[in-house]
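> Build me a model from this:
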Amino acid sequence: MTDLSKLPAVDPEVPNAARMYDYYLGGSHNFAADRDAAERVKAAVPYAVEIARANRFFLHRAVRFCLGEGIDQFLDLGSGIPTVGNVHEAAQATNPAARVAYVDNEPVTVASATALLEDNPLATVTMADVRDPDAVFAAPGVKDLLDLTRPVALLMVAVLPFVADEDDPVGLAERYRARLGPGSLHVLSHGTTDHDPSDVRAMSDVYRTTANPLTPRTRDQVAAMLRGTELVEPGLVDATEWRPEDTIGGQHRGMWAAVGRIR
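Predicted structure coming up:
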């Protein structure tokens, strides 16, 4: 488990995307600066909370799908604050033997998750930059928990929007998949400019004032991040339309989502 004494200091005056997301979802692991920035997003985009919830509900459905495919190992990159409905909760409710390795570079996230997972030997949290796959896979919380000779569910849920173009998010996704065996699944969601460009620009303006500038992308750009995988039905769709469990549907939330099978 992560050594909390080695976590970097946190500046509570600088908003952070993980803590803002926690606030959207009703969590308490956030500071006044995070809440202020999140409220500015909500003022510009009134359905911002619905975007966060749609993304979280997609994550739950994708985790259950992976379990149904026989996968019991999860690598969750940019996992965020351990708000209610974490991957390990969703996975272990169905399969108590499921293993979950969380990775994030935000100290409050890592400290909170470390405390939450203290009595859970099948879930770990690692402090690492997801842009460095070698460091991620070498971390004890990943290499000692996950068996890479067996299929793994790679979760990149709303994390690549925070990877700038110059850091090559397409190549980054490929580098992670290259370390996983056939039968593994790549779960991905990503914010887009395709539906409401003015709203997305307003949201991005707020995130530029935080520690985590936002880079929304088009459907074609997101599809490139899954290149080489076999998309399971229904393919790359709005997060609300990926195997919905109700009949409401139809209300896009500006998040492309898909699950790709690694061959």
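
> hey, let's count contacts and neighbours off CA atoms from now on
Noted.

> Stretch 214-225: end-to-end distance?
Separation of the first and last residues of stretch 214-225 by C-alpha to C-alpha, to the nearest Å is 17 Å.

> Now find how far off-centre it is within its chain.
15 Å (C-alpha atoms, centre = their mean, to the nearest Å).

> can you check stretch 4-13 too?
The answer for stretch 4-13 is 21 Å, by C-alpha atoms, centre = their mean.

> Residues touching that stretch, excluding its own?
31, 32, 33, 107, 108, 111, 127 (C-alpha atoms under 8 Å, 6 or more residues apart in numbering).

> would TSV of those with distance to residue 195 be doable?
Shown next, in TSV, are the contacts of stretch 4-13 (distance: C-alpha to C-alpha, whole Å):
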residue	distance to residue 195
31	31
32	31
33	29
107	33
108	33
111	36
127	34
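
> Just those residues: which are in helices?
Secondary structure from DSSP state H places 32, 33, 107, 108, 111 of these in helices.

> so what's residue 74 up against?
By C-alpha under 8 Å, 6+ apart, residue 74 lies in contact with 98, 99, 100, 101, 146, 152, 153, 154, 155.

> between those, which is nearest residue 210?
residue 155 (23.7 Å; C-alpha to C-alpha).

> ok, that closest one touching residue 77?
Yes - taking contacts as C-alpha atoms under 8 Å, residue 155 lies within contact range of residue 77: 6.0 Å.

> Following up with a second sequence; could you model it the same way so I can compare the two?
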Amino acid sequence: MEDYSPIDLRTHQPHSARMYDYLLGGKDHYTVDGEAAEKALASFPMLRTAARENRKFLGRAVRYLVQEAGIRQFIDLGSGLPTAENVHQVAQSVDPDARVVYVDNDPIVLVHGSALLARDARTTVIQGDIREPRAILDHPRTRALIDFALPVGVLAVAVLHFVGDDEDPAGIVRTLAGGVPAGSHFILSHATADIAPEAAMGVQRAYRSQGVPLTLRSRERFTEFFDGLEIVEPGVQVVSDWRATEPEEQRPDHADVSWYGGIGRLAGSAREGAPGSA
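The predicted model follows:
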């Protein structure tokens, strides 16, 4: 029997996914999310620019994986609310058969995403938390859509900075890498205080004061998340520079972005412990 118990959408407290939607100019957020985002904008007025540049990085990275790395299936962790240039739209613009599993811990993402993707058999959305990577890999809908005998594109874009040091973000990436086959790629991005420390730390304080955990990390700390992976050229970069299509003079200043991104490739033989393995 179907479970029709009501879903607690937690609209009384801000959520990072809905705050990100607000920053990107979306419509799927609540007053509490906009108010929390505005407090962060007061410290870092270019935060909307940073969010847009991160979104553009996601598009370029996914396009690279489909066009150049041959990836045709994706797991997007902390996917957030549907907006323009979603992973499935980018990937399917190159290969209409590309498949995507969207994952987020905000129940509103599940509601909106399920409605949006209801007619697309090549996409699905599940409620899950990046802090429980094994549960995501083993989820029935993940296993129904993803062929773990083939390389997977795993995205953790603008999500690991919401995972505290005590929750071992590098260990989460290692667990995910242990559950996908050789040739899989990881697209990661992360906010930093390296470039504009005063403004960035103000954002961190604003997020935390609203009950949204945010931990900014240095380039060195972020690069550690790629341990065990081959970092794809041009390496870890400010997201606006990673395989940028605009001339340098047309890109925003690094201080207005303050976000790193990169791609790591899992080399070697297939890992033990992948879903469905002996």
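
> Can you select the buried ones among the contacts of stretch 4-13 of the first structure for me in PyMOL?
Applied in PyMOL, the following selects the buried portion of the contacts of stretch 4-13 of the first structure according to 16 or more other C-alpha atoms under 10 Å:
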select buried, resi 31+33+107+108+111+127
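
> Which two among the contacts of stretch 4-13 of the first structure are spaced furthest apart?
Farthest pair in the contacts of stretch 4-13 of the first structure, by C-alpha to C-alpha: 32 and 127, 23.5 Å.

> thinking again about what came up before, could you dump the ones in helices among the contacts of stretch 4-13 of the first structure to a markdown table with distance to residue 228 of the first structure?
Shown next, in a markdown table, are these (distance: C-alpha to C-alpha, whole Å):
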| residue | distance to residue 228 of the first structure |
| --- | --- |
| 32 | 43 |
| 33 | 40 |
| 107 | 34 |
| 108 | 35 |
| 111 | 36 |
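
> which one among those residues gets closest to residue 211 of the first structure?
Out of those, the member with the shortest distance to residue 211 of the first structure (by C-alpha to C-alpha) is residue 33, at 11.3 Å.

> ok, residue 109 of the second structure - how many residues close by?
Neighbourhood size, residue 109 of the second structure [other C-alpha atoms under 10 Å]: 25.

> give the contact list for the aligned residue in the first structure for it.
The pairwise alignment with the first structure assigns residue 109 of the second structure to residue 109, based on TM-score structural alignment. With contact set as C-alpha under 8 Å, 6+ apart, residue 109 of the first structure has these partners: 18, 19, 29, 80, 81, 82.

> do that again at 7 Å, thanks
80, 81, 82 (C-alpha atoms under 7 Å, 6 or more residues apart in numbering).

> ok, these in the second structure, which still hold?
Listed in the original numbering, the contacts of residue 109 of the first structure still in contact in the second structure are 80, 81 (both residues aligned by TM-score structural alignment, their matches' C-alpha atoms under 7 Å).

> Show me which of the contacts of residue 109 of the first structure are buried.
By neighbour count, with 16+ other C-alpha under 10 Å, these hold 80, 81, 82 as buried.

> how near is residue 130 of the first structure to residue 222 of the first structure?
Relative to residue 222 of the first structure, and taking C-alpha to C-alpha, residue 130 of the first structure is found at 18 Å.

> Which one's more surrounded, these two?
More crowded of residue 130 of the first structure and residue 222, by other C-alpha under 10 Å: residue 222, with 24 against 21.

> Please identify which helix or strand holds that one.
Using DSSP states H and E, the element containing residue 222 of the first structure is helix 219-224.

> sorry, back to before: mind putting the contacts of residue 109 of the first structure in a markdown table, distance to residue 52 of the first structure and secondary structure included?
Formatted as a markdown table, those follow (distance: C-alpha to C-alpha, whole Å; DSSP: H, G, I helix; E, B strand; the rest coil):
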| residue | distance to residue 52 of the first structure | secondary structure |
| --- | --- | --- |
| 80 | 12 | coil |
| 81 | 13 | coil |
| 82 | 14 | coil |
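
> of the contacts of residue 109 of the first structure, closest to residue 67 of the first structure?
The closest of those to residue 67 of the first structure turns out to be residue 82 (C-alpha to C-alpha; 20.5 Å).

> Was I right to think the closest one contacts residue 114?
No - judged on C-alpha atoms under 7 Å, residue 82 of the first structure makes no contact with residue 114 at a distance of 9.4 Å.

> just to revisit the earlier point, go through the contacts of residue 109 of the first structure and name the one nearest residue 187 of the first structure.
Using C-alpha to C-alpha, the contacts of residue 109 of the first structure come closest to residue 187 of the first structure at residue 80, 15.6 Å.
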